[in-house]
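Colleague: need a 3D model of the sequence below.
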Amino acid sequence: MSQLLQLPSELLMKIIGLLDWKTLLICRKVCLAFRDYISSSLECQYAIELAIAGLEDGPDSTMILAERLQRLREHQAAWRSLRWRTSRTIDMLRGGVWELYGGVLAQARGRGTLVFEQLPSAIRGITEDQWELVPKGLKSIRDFAMEPAYDLLVLVESATAEGTYRIHLRSLRTGKPHPKACNPAVLTHTPQGIEFSFAISISGEYLGVLFISSDDHESQILVWNWCTGVLEMPSYHKALKGQAIGSFGFLDDDRIMVGVVQHPEPALQIFNYKNASNNLTDIEDASFECSLQLPTLQAWVAPLAMSVRSDPSPRWQPSPDLKVPFFTSRNDRLFVVTLWVAEGGTIYTLLLFVPLSTIMSRLKSRGSFGGEYVWDEWGPHGSRMMKAPGGHSMIWVCYVFGQSFVSPWRTEDYTEVPVGAKAIRILDFNQLAVKKDVAEGPDHEPAVTEVVQNSSVLELGMILLHPVRTYLPYRTKTIRVPLHEDHAFNAVMLNEDTIVTVTSNPNVRQYRILSF
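Modeller: Next up is the predicted model:
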């Protein structure tokens, strides 16, 4: 050690600057000299603070290191206190479909025009932008999704008379066929049934589409490589068999996680779509890598539906044109599982918050097909379950980004809120940030965030066979939002630089964009 410290300080600083953040924290404890070197190094402080914030360095940024570190600290302070920089409203169009992803809010005007808003960020240096597209060659847009980093727009055209759906792969900026897509830049599928809704997810070169049947036909999950046009995973489920595909999400570069609605134990099942059969397969017969069972329901309870939400995707990256100094990390993400069940004439909504790290640890622990875990083997210490807050929406589902979840919040504590104002609540499951707050003690930045370390207990005997206790820590912040009385919002959405409140009543239909 003494020999290492005899190196020229410039060389020692270069060596230390090559270390990852975990090693840097260990080195800080080795000796006072190392602690001083690391504390005085911008590179080291930036690496450590990025990791604690759950962010990654922006490879295309032109900002010098000192400015990136300053912006990072401003970013963290603003989100901890929920102090946004700008606020404005956007009228809600009546095209029937919309999307919020990658810092872009998109809406349909009618059935043939899409309107896009690049949402700004003063802290990360993103300027506002608007554009419209009228994609040619479609009779009408049934649904769509987008991935700004790849300039990709996925358009689902309304079904033909034969029941075929054409999925168009276009440029997000020009509306023309995407230059990296298969040729022709159209995917087709003809499911059995007459009417479908869709859940669309994009992860890098992979496109997943859940065809959700509105009748007694199968719901189907298909995963394509949109660059080659190859169908990687065709599967379906006959809902009449007593269980149904509820939702899905990309887990990593090889796997998807499917919410399976079944009684008495709903489950999250993980499939490797790159090793899937090329034939249309009932999901009951498909080989899953892992199945995570949810708490057992009472015999008389009917599970109705399940939603699995997580943003951004495993292959997330910012558009290089934005040149952002940092962006949300792909190393850990939060999955929000919503389960709706019916008991008698009452519908109950439960929320389960599961970090990606919890799921991956179970995959790695067995490493073979057919790994099944009952709830007590994975859930209590690896997740947090609670009743859904009022206003948790089945429609405005962009309520999770990175490791945070947002919702409207109504409690007795807010009865004095003026007419027309509501509260926003954010739950942050970034475990590094939780540990940092605990280590610094309650006097650090008082009244900014609350750390919840005690367990949550659900004793809903009318729907759950046993009380459910979960322990995963989180940070929470609730803030009043003084808005005009006409914008008494009924839903909240979350993106990388924005909180979006949604008003969708007959008289007022607006988005309010709160930008950081």
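Colleague: could you use CA atoms for every contact and neighbour count after this?
Modeller: OK.
Colleague: so for stretch 502-513, what gets flagged as buried?
Modeller: Within stretch 502-513, the residues that count as buried by 16 or more other CA atoms under 10 Å are 502-504, 509-513.
Colleague: tell me which two in the residues you listed are the farthest apart.
Modeller: Ser504 and Ile513 (14.5 Å; CA to CA).
Colleague: check contacts around the residue nearest to the spatial centre of the chain.
Modeller: Among the residues of the chain, Asp311 comes closest to the average C-alpha position under CA atoms, centre = their mean, at 2.0 Å. Neighbour list for Asp311: 333-334, 398, 400-402 [criterion: CA atoms under 8 Å, 6 or more residues apart in numbering].
Colleague: one more, so I can put them side by side:
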Amino acid sequence: MTLFDLSKELVILILEELDPWTLLQFCNASQWIHLIAFNCTALRYKYELALCGLKDGPRSLQLPRARLEQLLNHKRGWPTLSWSLEDILRIAPPTIIGVSGGFLFHASESSLNNGHFQWTLQLYELRSFRKVAAPLRHLKYNVPFDIRRVAIDPSQNLMVLADLYHPSNNSVITARLHFLDLWTFQQHRQAAQLRYTFHTDWWGVLPPGQRIWIQQVEICGNKVGLGVRLEIEEGEGTTELMIVNWRTGRPRRYSGDLLSFQFMSEIRLLVASHPDDDDDDDDDDEESESEEPTMTWEHREDGIYMTERGQRTPQITLHDISDDIEPPFPRIRIYELPESWSAVSCMQICPNASPRSEAEVTPGTFFYSDPSQRIVVVSVQLDAKAIPAGCSRNFMLIFDESLPCPPGRGEEIIVRWPEWRNRCLVRNLPDGAHSLQVVGRRLMFFDNIAAPTATGPSNTRDDPRSRLRMLDFNSYAPNYLQSLKSSPAPWTWGGSWTTITAVVPHRVLPYIRTSTVDGYDLTCINVTEDGLVLYDEYEEETIVKILTFGKDPRLRGRNLAA
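Modeller: Below is the predicted model:
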């Protein structure tokens, strides 16, 4: 007896025991199974989860039919960027603004009556139709220091604030991380200490033309990563990376050129860098000796100076950051990039906003991006005088997060570019591309274009428009695009939007490309699993548009500033 000899009721009982991905494979293999699953609410919910690259959240009181309705609305919104709710926030020009952990934050400095200054940090919880409807929280805290970066992990009730101290004398420049409870603004009860002070290798007052800033702050479980960059010339500088276990206070340190990072897990760290000559490869000593040095830095009393320009190939390195391993971070695997990219002036890993594991999912979430399906996006900018054939000055490297892994038995630690180039995608970017944002398998950015005139495209930028672009690398997304492309996008932000959606073939996999054009000039964007946050900055105020995908008839839109 085979599965097809059983009654429909027995088949449904068997299929209900399968995980979403296995059920999807069954449906792809048999039209009969697909028909059964499509007409059973619980099975279709599982099927749609796998089709969208999502995972089911913890069990809740919400019925499968309600979850399926939420999921289908979420699924229909993204390919055409059709949001169902728009919230507006108008604020005075902030010093910093952004999104982290499902919260919009902005901080500003104001003067007090006694002549002193005080920072105010405000947090607005972003709307999500993937959770049970609840009042959105607004938090406001007074902060006694200059905030430079904010990172939030609501699954641990953790908020990390970073500030930077520039001494007025010839002493060391330091950065500090403050480990706070998100709801009380006191020291987090699991933190080893309220703050951790990181002493950089730089000191004194920086001369004109040089600047130092906090480039990255990322949270992953019990680890917090801090990137501090010193820029010496335009595009030239050096970066220091520090990883600290905020529950034990144990730090790790790493320095390099063009350095950015992304946590793969609490014990794995991915680093993009332009290696120095001192970073010898143990398995390739002869080749290392013959290579020209990258660049050296001379620290004089009046600042840091670059004495040589680098020639070595940039690379992406997987490091072990386990607590039981002594620093520096041991390299597990090195992925080399093309030699023609040696003149890179900027290389940045774009942080992925989707959860890395189930532990990072906010309680009460119905469904979320599958952590095993995340992609890594590295933005690259080349020197204008050394752009190889087929490349624009700005481009991006895209690959699955599962690609970087420890070598197997008999495999080399160093992976040459020809050995892994067919497992990634290199895509050119417009010269004016801004705000590359990654969530799950989606990539978004925008670029400004000249507004058209009655006689054709304008050659001036007096009236620019912002073209918002989305690339969806879910391999199953093109399958359901045909049923959605005829649906008009309900644009609600000032004027008429033009929407273009298409399937783009590639040797790795097809993907959805969406472009929208509006009559406004965007300043920057943020992307979450639930929607978009668009910023339109003026001299007197910043307008924040929060566009949420999905639909919940129990909620109505409101102005967050109200």
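Colleague: if we can go back for a sec, which of the contacts of Asp311 of structure 1 sit farthest apart?
Modeller: Arg333 and Cys398 (14.0 Å).
Colleague: who has more neighbours, the two?
Modeller: Using other CA atoms under 10 Å, the more surrounded residue of Arg333 of structure 1 and Cys398 is Arg333, with 26 against 22.
Colleague: counterpart of that one in structure 2?
Modeller: Counting by TM-score structural alignment, Arg333 of structure 1 lines up with Arg374 in structure 2.
Colleague: my read: that match touches Ile398, true?
Modeller: No - here Arg374 of structure 2 does not reach Ile398: they are 10.7 Å apart, not a contact under CA atoms under 8 Å.
Colleague: can you map out the strands along the stretch 301-450 of structure 1?
Modeller: 302-309, 326-328, 334-343, 346-355, 371-373, 384-387, 400-401, 404-409, 422-428, 450-452 (DSSP state E, counting those that start in this stretch).
Colleague: helix/strand/coil for Glu298 of structure 2?
Modeller: strand (DSSP: H, G, I helix; E, B strand; the rest coil).
Colleague: state the distance from it to Gly237 of structure 2.
Modeller: Per CA to CA, to the nearest Å, Glu298 of structure 2 is found 12 Å from Gly237 of structure 2.
Colleague: quick one: the strands in the stretch 151-300 of structure 1?
Modeller: 152-157, 165-171, 186-189, 196-203, 206-213, 219-225, 230-237, 244-250, 255-261, 267-272, 281-282, 290-293.
Colleague: looking at those strands, which is buried most?
Modeller: strand 244-250 (a mean of 25; mean count of other CA atoms under 10 Å).
Colleague: what packs against that strand?
Modeller: strand 196-203, strand 219-225, strand 255-261, strand 302-309 (3 or more CA pairs under 8 Å, 6 or more residues apart in numbering; DSSP states H and E).
Colleague: tabulate those strands in JSON lines, adding columns for distance to Ser235 of structure 1.
Modeller: Output for those, formatted as JSON lines (distance: least, CA to CA, whole Å):
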{"stretch": "strand 196-203", "distance to Ser235 of structure 1": "15"}
{"stretch": "strand 219-225", "distance to Ser235 of structure 1": "5"}
{"stretch": "strand 255-261", "distance to Ser235 of structure 1": "11"}
{"stretch": "strand 302-309", "distance to Ser235 of structure 1": "18"}
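Colleague: follow-up on the earlier one: what's near enough to touch the nearest residue to the match of Arg333 of structure 1 once chain neighbours are set aside?
Modeller: Spatially, and ignoring its direct neighbours in sequence, Arg374 of structure 2 is nearest to Gly440 (4.7 Å; CA to CA, 6 or more residues apart in numbering). With contact taken as CA under 8 Å, 6+ apart, Gly440 of structure 2 is in contact with 352-354, 369-371, 373-375, 529.
Colleague: what does Phe211 of structure 1 give?
Modeller: Here Phe211 of structure 1 is in contact with 196-199, 219-221 (CA under 8 Å, 6+ apart).
Colleague: distance of it from Thr349 of structure 1?
Modeller: Relative to Thr349 of structure 1, Phe211 of structure 1 is positioned 23 Å away (CA to CA).
Colleague: check which helix or strand the closest residue to Leu69 of structure 1 other than its chain neighbours maps to.
Modeller: Of all residues not flanking Leu69 of structure 1 in the chain, Tyr46 sits nearest, at 5.7 Å (CA to CA, 6+ apart). In the assignment (DSSP states H and E), Tyr46 of structure 1 maps to helix 42-53.
Colleague: who are the packing partners of that helix?
Modeller: helix 9-17, helix 21-28, helix 32-40, helix 65-81, helix 431-440.
Colleague: average gap between that helix and structure 2?
Modeller: In the superposition with structure 2, the average deviation recorded for helix 42-53 of structure 1 is 1.5 Å (mean CA distance after the TM-score superposition for structure 1).
Colleague: now do that helix: everything it contacts.
Modeller: For helix 42-53 of structure 1, the surrounding residues in contact (CA under 8 Å, 6+ apart) are 16-17, 20-22, 24-25, 38-39, 56-57, 65-66, 69, 72, 76, 430, 432-433, 436.
Colleague: for ChimeraX, what selects the buried ones among those residues?
Modeller: The following ChimeraX command selects only the buried members of the contacts of helix 42-53 of structure 1, with burial defined by 16+ other CA under 10 Å:
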select :16,17,21,24,38,56,57,69,72,430,433
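Colleague: picking up where we left off before, from Asn526 of structure 2, how far off is the alignment partner in structure 2 of the residue nearest to the centre of structure 1?
Modeller: Aligned counterpart of Asp311 of structure 1 in structure 2: Asn352 (TM-score structural alignment). Look at Asn352 of structure 2 and Asn526 of structure 2: by CA to CA, they are 11 Å apart.
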